[in-house]
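*Asks:* Below: sequence and its predicted model.
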Amino acid sequence: MADPAKAERQRLDKWLWFARFAKTRSLAARLVAEGHVRVNGKRAEAPAKGILVGDVVTVAAAHVTALVRVAGLGERRGPAPEARLLYVDLTKAEPGPDQP
């Protein structure tokens, strides 16, 4: 029987791949290894780092810089509309200096 605590976590590289921040899982692992990913403001040291729903992930890659909150843990790499359900984009939600 699976441990419930482990069921609530997912490997960071796997989640990045499922959420379509990387084309392959190995590229997702490389993003983490090269220091382009932060989880809750701290640099992720290993692709195997477990993430939880509610964690804030920052991805700074050549093709995208995104600040997102994990909204779900994927079960597969699906189409883009399905991948967008795995996170909430916080980049758009932040008010600018002229906004309250």
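*Replies:* Great, that's in hand.
*Asks:* rest of the way, CA atoms for contacts and neighbours
*Replies:* Fine.
*Asks:* who touches the single longest helix found in the chain?
*Replies:* Among the segments of the chain that qualify as a helix by DSSP state H, the longest is helix 25-33. Residues from elsewhere that reach helix 25-33, judged by CA atoms under 8 Å, 6 or more residues apart in numbering: 13-14, 16-17, 21-22, 37, 44-47, 61.
*Asks:* Make a markdown table from those residues and add neighbour count to it.
*Replies:* Output for these, formatted as a markdown table (neighbours: other CA atoms under 10 Å):
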| residue | neighbour count |
| --- | --- |
| Asp13 | 28 |
| Lys14 | 25 |
| Leu16 | 27 |
| Trp17 | 22 |
| Phe21 | 22 |
| Ala22 | 21 |
| Val37 | 30 |
| Ala44 | 22 |
| Glu45 | 14 |
| Ala46 | 18 |
| Pro47 | 21 |
| Ala61 | 14 |
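*Asks:* before we move on, back to that, which is the succeeding secondary structure element to the longest helix of the chain?
*Replies:* Next helix or strand after helix 25-33 toward the C-terminus (DSSP states H and E): strand 37-39.
*Asks:* rewinding a little: now secondary structure and distance to Arg84 too, for the contacts of helix 25-33, in a markdown table please.
*Replies:* A markdown table is the format used below for those (DSSP: H, G, I helix; E, B strand; the rest coil; distance: CA to CA, whole Å):
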| residue | secondary structure | distance to Arg84 |
| --- | --- | --- |
| Asp13 | helix | 16 |
| Lys14 | helix | 15 |
| Leu16 | helix | 11 |
| Trp17 | helix | 12 |
| Phe21 | coil | 10 |
| Ala22 | coil | 13 |
| Val37 | strand | 18 |
| Ala44 | coil | 22 |
| Glu45 | coil | 25 |
| Ala46 | coil | 24 |
| Pro47 | coil | 21 |
| Ala61 | coil | 18 |
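*Asks:* take a look at this one as well, against the first:
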Amino acid sequence: MPESRQRLDKWLFFSRAVKSRTLAQKLIESGAVRVNSERTLASDHRVGAGDVLTMTVHTRLLVWKILDAGERRGPATEAALLYEDLSPPPLPRADRVAPVAERDAGAGRPTKKERRETDRLKGE
């Protein structure tokens, strides 16, 4: 039977939020994790059922409510039982990516001649 409270870095590892405990410690120490809306920099901070974690992992905002402390790092299906995902939906891709200059369909890359003409226009 798992303890009622567990180290934060260990819980992040068991829940598969990160790939290793070392990465969990780095994430916590960088200030990217909040427990119950309070920033924590200690990887040994104790968390348990009912706590809400807010963290930024790979530019995604994750809000997880802890349901249980884990016994081990098991399969993803087992890890998903440790938390309830309260995260807001990610932004649509069009809002996240900067606009790109458009070219005619099938135009492909510019030829050497077109590139020289472009360089002349730029004054290079």
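*Replies:* Looks like it came in fine. Quick caveat: nothing in here was measured; it's all calculated off a predicted structure.
*Asks:* care to give me the TM-score?
*Replies:* Superposed pair, TM-score by TM-score structural alignment, normalised by the length of the first structure: 0.82. Supporting alignment: 87 aligned residues with a CA RMSD of 1.5 Å.
*Asks:* can I get the contacts of helix 25-33 of the first structure in TSV with distance to Ala71 of the first structure?
*Replies:* Shown next, in TSV, are these (distance: CA to CA, whole Å):
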residue	distance to Ala71 of the first structure
Asp13	16
Lys14	15
Leu16	13
Trp17	15
Phe21	15
Ala22	18
Val37	17
Ala44	19
Glu45	22
Ala46	21
Pro47	19
Ala61	21
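*Asks:* could you pull out the strands for the second structure?
*Replies:* Secondary structure of the second structure (DSSP state E): strands located at 5-7, 33-35, 38-39, 46-48, 52-57, 60-66, 83-85.
*Asks:* residues in the first structure matched by stretch 61-69 of the second structure, start to end?
*Replies:* The aligned range for stretch 61-69 of the second structure in the first structure is 65-73, by TM-score structural alignment.
*Asks:* who touches that stretch?
*Replies:* Counting by CA under 8 Å, 6+ apart, 8-10, 15, 52-60, 85-91 sit against stretch 65-73 of the first structure.
*Asks:* In ChimeraX, select just the buried ones from those residues.
*Replies:* To isolate the buried ones among the contacts of stretch 65-73 of the first structure in ChimeraX, judged by 16 or more other CA atoms under 10 Å, type:
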select :9,10,15,52,56,57,58,59,60,86,87,88,89
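*Asks:* Could you find the counterpart of Leu90 of the first structure in the second structure?
*Replies:* So Leu90 of the first structure corresponds to Leu86, using TM-score structural alignment.
*Asks:* cool, Val37 of the first structure as well?
*Replies:* For Val37 of the first structure, the residue aligned by TM-score structural alignment is Val33.
*Asks:* List the contacts of the closest residue to that match other than its chain neighbours.
*Replies:* Leaving aside its sequence neighbours, Val33 of the second structure sits nearest to Met55 (CA to CA, 6 or more residues apart in numbering; 4.4 Å). Met55 of the second structure is in contact with 32-34, 61-63, counting by CA under 8 Å, 6+ apart.
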